[in-house]
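Novice: here you go, sequence then predicted model.
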Amino acid sequence: MFRTVAVAGLAAMGLAAAGSAQAAVTVIGGGLAQACSQAAIGGENDIKFQDLCTQALETEFMNARDRAGTYVNRGVLKLRRQAYPDARKDFDKAVRIKPDMGEAYVNRGATFIGQRDYAASLTDINRGLELGVDEPAKAYYNRALAHEGMDDVKSAYYDYQKAVEINPEWTAPREQLTRFSVSRR
């Protein structure tokens, strides 16, 4: 299915198949929090890793950044299993602890994408980009999904392009761009 940038119209099947991208937070120092971080970064989605994060939050002493990061990582693991309300609670906690952690906002935005609340998603993703994130290509990819969900095809196209520009090796945004055809008017 091709998308023409100048013409709006959501390809719901393409958007649903795309899936959002999650941005985990590196937690250093050993212990359960670091293992939680590695699971989130490594793409795990088994509930046992979520439990590992919970154990870390309940038993380990962490500075504010690592505690917020562990909430983000647990939220990422929940997000992968499409537990959107539970994931959002973790991202909310991360924002309360460390309101300048961009990943918490971008991932919270991904929960809104999962529930098709695209306007809320854009607010959070834009805030995350303002604050800065370690993997901005994922934020632009998610923002493209939100724009597409709101039938703003032109903005979606440009955000997929930006994601490719930032991370040319990542195939997901390139695959999404194959659905578009650009015409000049």
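Specialist: Arrived safely, thanks for sending. If you're wondering where the values come from, they're calculated on a predicted model, not measured in any experiment.

Novice: alpha carbons only for contacts and neighbour counts from here, please
Specialist: Will do.

Novice: can you give me the buried ones in the helix or strand where Gly69 lies?
Specialist: Using DSSP states H and E, Gly69 sits in helix 64-80. Within helix 64-80, the residues that count as buried by 16 or more other CA atoms under 10 Å are 65-80.

Novice: and of those residues, the nearest to Ser37?
Specialist: Ser37 lies nearest to Asn73 out of the buried residues of helix 64-80, by CA to CA, at 5.9 Å.

Novice: quick one: that closest one and Ala35 touch, right?
Specialist: No - in this structure Asn73 lies outside contact range of Ala35 using CA atoms under 8 Å: 10.2 Å.

Novice: now list whatever residues contact both of those two.
Specialist: The contact sets of Asn73 and Ala35 overlap at Cys53 (CA atoms under 8 Å, 6 or more residues apart in numbering).

Novice: from the buried residues of helix 64-80, pick the one nearest Ala146.
Specialist: The closest of the buried residues of helix 64-80 to Ala146 turns out to be Leu79 (CA to CA; 16.1 Å).

Novice: isn't that closest one up against Ala87?
Specialist: Yes - counting by CA under 8 Å, Ala87 is a contact partner of Leu79 at 5.6 Å.

Novice: shared neighbours of the two, anything?
Specialist: By the contact definition CA under 8 Å, 6+ apart, Leu79 and Ala87 are jointly contacted by Thr111.

Novice: can you give me the helices for the protein?
Specialist: 12-18, 31-41, 47-59, 64-80, 84-97, 102-114, 118-131, 136-149, 153-166, 171-177 (DSSP state H).

Novice: dropping in the other structure now:
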Amino acid sequence: MSALFPPTPSPSRPAISHPPTRRAIRRRVARHAVLLFLAWPALLTLLVRAAADDRRFVPVMGWVFITALMLVPLNLWAAVTALRVHRRLSGHAWRPMKCEVVPTAGSHGWRLKAYDASADHETRVLAILRVRDTVLVASPFKRYVSSRLGEVWCAGSAESGAVMCEPGGARPFRVVRYKGSVRLSEPNAARPSTTG
């Protein structure tokens, strides 16, 4: 039963002190640090040495250098995002909050993902969540959550940029206000008329 309902986090301790959250964030920060400070410099050094010995590696080195120019800023951006999540989790406790998964109402059919909440298998949908009256989306990278999600753990204010995760704390992600259009939820859309 504990696998279905993870223990509620302590409201008096920072979210980073929750063991699954701490493991996930440390792993994320370490992965980006290794890529940024070890893998990219090692690859470029190896190719420069190979090109100095054999001129056939000069075109390969050029392509790798151009690829690195495009991917290193993305890696740097992901590392800064991981550090921001770490900072938010260090200063705020996990709080369970009720939420609703909101399907988008964009004009692009490929963005809409129809799901049946009563299906036997779990369906994962894009993380666009309604918490209270605020619609939030995962940022800067897309995240997918269970279509049956009814509660999230939140660290920080949902209105001013927070970190959320599904109960358990193992996959935290940043959220920001969603500026796109959303469909009305079924209870609000099918509200009966009270006039005569």
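Specialist: Structure received. Fair warning: this is a prediction, and the values are worked out from it, not measured in the lab.

Novice: tm score of chain vs chain?
Specialist: The TM-score (TM-score structural alignment, normalised by the length of structure 1) is 0.29; 94 aligned residues with a CA RMSD of 5.5 Å.

Novice: could you export the helices of structure 1 as TSV, including distance to Thr4 of structure 1?
Specialist: As requested, the helices of structure 1 are exported to TSV (distance: least, CA to CA, whole Å):
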stretch	distance to Thr4 of structure 1
helix 12-18	14
helix 31-41	34
helix 47-59	40
helix 64-80	30
helix 84-97	31
helix 102-114	22
helix 118-131	21
helix 136-149	12
helix 153-166	8
helix 171-177	10
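
Novice: deepest-packed of those helices, please.
Specialist: Each of these was scored by mean neighbour count; the highest is helix 102-114, a mean of 29, by mean count of other CA atoms under 10 Å.

Novice: tell me the angle that helix makes with helix 118-131.
Specialist: Orientation of helix 102-114 of structure 1 against helix 118-131 (axes from the mean of the first three to the mean of the last three CA atoms, to 10 degrees) gives an angle of 160 degrees.

Novice: what's helix 102-114 of structure 1 packed up against?
Specialist: Packing partners of helix 102-114 of structure 1 (3 or more CA pairs under 8 Å, 6 or more residues apart in numbering; DSSP states H and E): helix 64-80, helix 84-97, helix 118-131, helix 136-149.

Novice: could I get those helices as a markdown table with distance to Ala17 of structure 1?
Specialist: Putting those into a markdown table (distance: least, CA to CA, whole Å) gives the following:
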| stretch | distance to Ala17 of structure 1 |
| --- | --- |
| helix 64-80 | 14 |
| helix 84-97 | 17 |
| helix 118-131 | 16 |
| helix 136-149 | 11 |
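
Novice: hang on, the earlier thing: could you find which two of the buried residues of helix 64-80 of structure 1 are furthest from each other?
Specialist: The distance between the two most remote of the buried residues of helix 64-80 of structure 1 (CA to CA) is 22.4 Å, for Arg65 and Arg80.

Novice: re the thing from before, now, which of the buried residues of helix 64-80 of structure 1 sits nearest His147 of structure 1?
Specialist: For the buried residues of helix 64-80 of structure 1, the closest approach to His147 of structure 1 (CA to CA) belongs to Leu79, at 19.9 Å.

Novice: how much space separates that closest one from Ile47 of structure 1?
Specialist: The gap separating Leu79 of structure 1 from Ile47 of structure 1 is 11 Å, by CA to CA, to the nearest Å.

Novice: now do Tyr140 of structure 1
Specialist: Taken as CA to CA, the span from Tyr140 of structure 1 to Ile47 of structure 1 is 28 Å.

Novice: same deal with Thr70 of structure 1?
Specialist: Thr70 of structure 1 sits 15 Å away from Ile47 of structure 1, going by CA to CA.

Novice: equivalent analysis for Leu77 of structure 1, please.
Specialist: 8 Å.

Novice: equivalent analysis for Ala12 of structure 1, please.
Specialist: Distance of Ala12 of structure 1 to Ile47 of structure 1, computed by CA to CA: 29 Å.

Novice: buried residues in the helix ranked longest in structure 2?
Specialist: Criterion DSSP H: the longest helix present in structure 2 is helix 58-91. Neighbour counts over helix 58-91 of structure 2 (16+ other CA under 10 Å) mark 61, 64-65, 68, 75, 78-79, 81-83, 85-86, 88-90 as buried.

Novice: helix or strand for the residue lying closest to Ala82 of structure 2 once chain neighbours are set aside, which one?
Specialist: Closest residue to Ala82 of structure 2 apart from its sequence neighbours, by CA to CA, 6 or more residues apart in numbering: Val29 at 5.9 Å. Per DSSP H and E: Val29 of structure 2 is located in helix 19-34.

Novice: past that helix, which element shows up next along the chain?
Specialist: Once the chain leaves helix 19-34 of structure 2, the next helix or strand it forms, by DSSP H and E, is helix 40-53.

Novice: orientation of that following helix relative to helix 58-91 in degrees?
Specialist: Using the same axes, to 10 degrees, the direction of helix 40-53 of structure 2 lies 170 degrees away from that of helix 58-91.

Novice: buried residues in helix 40-53 of structure 2, which are they?
Specialist: For helix 40-53 of structure 2, burial by neighbour count (16+ other CA under 10 Å) applies to 40, 47-48, 50-51.

Novice: brilliant, that's me finished.
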